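1. Quick one: sequence plus predicted model below, questions after.
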Amino acid sequence: MFFCDFLGEETGRKLSGHSYCWVVDPHDGTADFLAGRIGSSVSVGLLHKGAPVLGVVYAPVTSRGPDCIAWQQGMRSLLRNGQSIALSATDRGLHGSIVFVSAAAESKRAENDVLCAPAVCEPMPSIAYRLARAAAGDGVAGVSLYGVSPHDVVAGHALLLAAGGNLFDQDGQPIRYTTPAEFSSPVTRCFGGERAACLTLLTRPWSTLVSPPRPELGTDV
């Protein structure tokens, strides 16, 4: 048996300082799922000394059917539903691409398209699945305009790193995990995907879309 630390959204935490820590969200996008929207996901990540080294994001109900995107350190490519994904070696940029945003953006789609231009937005639940789809090349970036916790993003972060991207905070700094329980600094927004696209997106006035209150437990980000 392999003993290590564990951090879960609903399943508690065991943080002893072990070099490995599983980070799990058993259902990312619960509120949207209960509202009948598709695209929620199971997110399983593994940190080694604070670095994401494994990510599995499984969305059981999507427009393309069940969708599982996975990677572990040492693999040369991502796996999508058991098949290797050929990854682009160059940044595509925002032009002609897609930025994955929260399902709440559906009610302000035009405003989100302006902020994502020259890309267009695609609203969907689950920040984990947004990041996974960006890593898989379906779009150029995934965005959350609300604070995120490690269980929301570690698995997606691992996938992005494998694809040559990264995950950035509201100041454009790559997100780090000083301990398995917290980020190195408060993260009020995150932008994950190709570096140039993310650094462009984070300069846009996203605050015009965000209501002041932080989402309650279970609210999608």
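-> The structure has been received and is ready for your questions. Numbering: from 1, shown residues only.
2. CA only for contacts and neighbour counts going forward, please
-> Will do.
3. which residues touch Asn166?
-> With contact taken as C-alpha atoms under 8 Å, 6 or more residues apart in numbering, Asn166 is in contact with His157, Leu160, Pro174, Gly192, Gly193, Glu194, Arg195.
4. buried subset of the residues you listed?
-> The neighbour-count test (16 or more other C-alpha atoms under 10 Å) marks His157, Leu160, Gly192, Gly193, Glu194, Arg195 as buried among the contacts of Asn166.
5. so who does the third one touch?
-> By that I understand Gly192. By C-alpha under 8 Å, 6+ apart, the residues touching Gly192 are Leu131, Ala134, Ala141, Gly142, Val143, His157, Leu160, Gly165, Asn166, Leu167, Phe168, Cys198.
6. List the ones among the residues you listed that fall in helices.
-> With helices defined by DSSP state H, the entries of the contacts of Gly192 inside them are Leu131, Ala134, His157, Leu160, Cys198.
7. Distance to Val24 for those residues - can I get that in JSON lines?
-> As requested, these are arranged in JSON lines below (distance: C-alpha to C-alpha, whole Å):
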{"residue": "Leu131", "distance to Val24": "15"}
{"residue": "Ala134", "distance to Val24": "20"}
{"residue": "His157", "distance to Val24": "13"}
{"residue": "Leu160", "distance to Val24": "17"}
{"residue": "Cys198", "distance to Val24": "25"}
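8. let's bring in a second one:
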Amino acid sequence: MSAHTTCPPEFLALAHAMADAAAEAIRPWFRKRIAVDAKADASPVTIADRNAETVMRGMIETAFPEHGIRGEEFGVCRSDADWIWVLDPIDGTKSFLSGSFAFGTQIALLHRGEPVLGLINQPITGERWLGTDAAATLNGEPIRTSDKTGLAEAILYTSAPEQFDRVGHDRFAALAAKVSFSRFSHDCYAAGMLALGGIDLLVESNVFDYDILPQMPIVEAAGGIVTDWRGGRLSMPVDTRLC
């Protein structure tokens, strides 16, 4: 997270308003039998994903038309803007489709490439994680990551083991053999649990900018660290290939 840029209050207010609006667009479709389309990468997308992103993009265009937008469903506009919103309307679409609560709407705000705000909202349970330079919170209450230091005590999560290549799978399996226990299939909800201190390690592979950028300010403000697989500071620029 940027050490020098504070998120202006009007931008924070917009993030909350977009999360509310996206939730309104998603809730009518939860646990309903809806059509599912396959994207180019074979991942599923629904009317709920598209409607939620559409409403958020419209709110940005109305409030701050000079800001850039990078959304999972509809790509990038104004990628050279100082302020860029990164939107993942439903992170965990497979969980959403199967009726699980382990999904959420993710929103990040970048200033000159650095995330200064991250938000995860669970539209059904009403849980909302927020991370800024000031603090990490869950529904307005401060949260902190776990204080465990022993690997044998740690709880390890990953979203989908099939996302790992052979080498990555072997490395994950070696780590999983050393922790207390591991669980799968929680997507962005796992990042919220990491910031809350319920789990200790979250290891992912083959993620996109809209997957991880909203999570970084929350985890870091809660006292956690976000690294690449070599232990270095994660660098995740906005993907502009869809411009």
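-> Great, that's in hand. On a predicted model such as this, the values are computed, not experimentally measured, just so you know.
9. re earlier: looking at the buried ones among the contacts of Asn166 of structure 1, spot the one nearest Val56 of structure 1.
-> His157 (10.3 Å; C-alpha to C-alpha).
10. Now check that closest one against structure 2: what is it aligned to?
-> Structural alignment places His157 of structure 1 opposite Met216 in structure 2 (criterion: TM-score structural alignment).
11. was I right about that match contacting Gly223?
-> No. Distance between Met216 of structure 2 and Gly223: 10.8 Å, which falls outside the contact criterion (C-alpha atoms under 8 Å).
12. Which members of the contacts of Gly192 of structure 1 are classed as buried?
-> Looking at the contacts of Gly192 of structure 1 with 16+ other C-alpha under 10 Å, the buried ones turn out to be Leu131, Ala134, Ala141, Gly142, Val143, His157, Leu160, Gly165, Asn166, Leu167, Phe168, Cys198.
13. OK, contacts around the first one?
-> Meaning Leu131 of structure 1. Listed by C-alpha under 8 Å, 6+ apart, the contact partners of Leu131 of structure 1 are Ala141, Gly142, Val143, Val153, Gly156, His157, Leu159, Leu160, Gly192, Gly193.
14. For structure 1, which segments count as helices?
-> With DSSP H, the ranges of helices along structure 1 come out as 30-34, 109-116, 127-135, 150-162, 195-201.
15. distance from the shortest one to structure 2 after superposition?
-> So that's helix 30-34 of structure 1. Once the two structures are superposed, the average separation between helix 30-34 of structure 1 and the matching residues of structure 2 is 1.5 Å (mean C-alpha distance after the TM-score superposition for structure 1).
16. same deal with the fourth one?
-> Once superposed with structure 2, the aligned residues differ from helix 150-162 of structure 1 by a mean of 0.9 Å; criterion: mean C-alpha distance after the TM-score superposition for structure 1.
17. which secondary structure elements does that helix contact?
-> Helix 150-162 of structure 1 makes packing contacts with strand 20-28, strand 41-48, strand 51-59, strand 67-72, helix 127-135, strand 166-169, strand 190-193 when contacts are defined by 3 or more C-alpha pairs under 8 Å, 6 or more residues apart in numbering; DSSP states H and E.
18. how about 10 Å then?
-> When contacts are defined as 3 or more C-alpha pairs under 10 Å, 6 or more residues apart in numbering; DSSP states H and E, helix 150-162 of structure 1 sits against strand 5-8, strand 20-28, strand 41-48, strand 51-59, strand 67-72, helix 127-135, strand 166-169, strand 190-193.
19. and these as TSV, adding distance to Ser84 of structure 1?
-> Shown next, in TSV, are those (distance: least, C-alpha to C-alpha, whole Å):
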stretch	distance to Ser84 of structure 1
strand 5-8	28
strand 20-28	24
strand 41-48	19
strand 51-59	14
strand 67-72	10
helix 127-135	13
strand 166-169	20
strand 190-193	19
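20. Leu115 of structure 1 is nearest to which of those?
-> With respect to Leu115 of structure 1, and counting by C-alpha to C-alpha, the nearest of these is strand 190-193 at 13.0 Å.
21. residues in structure 2 aligned with that closest one?
-> Aligned using TM-score structural alignment, strand 190-193 of structure 1 spans no residues in structure 2.
22. From Phe64 of structure 2, how far out is the equivalent of Lys49 of structure 1 over in structure 2?
-> Alignment of Lys49 of structure 1 against structure 2 is given by TM-score structural alignment, with Arg112 as its counterpart. Using C-alpha to C-alpha, to the nearest Å, we find Arg112 of structure 2 at a distance of 16 Å from Phe64 of structure 2.
23. roughly how far apart are the residue lying closest to Asp187 of structure 2 once chain neighbours are set aside and Pro115 of structure 2?
-> With C-alpha to C-alpha, 6 or more residues apart in numbering as the measure, Ser159 is the residue that lies nearest to Asp187 of structure 2, at 4.8 Å, once sequence neighbours are left out. Noted for Ser159 of structure 2: a distance of 22 Å to Pro115 of structure 2, by C-alpha to C-alpha.
24. And those two? Which one has more around it.
-> Higher neighbour count among Ser159 of structure 2 and Pro115: Pro115, with 28 against 21, using other C-alpha atoms under 10 Å.
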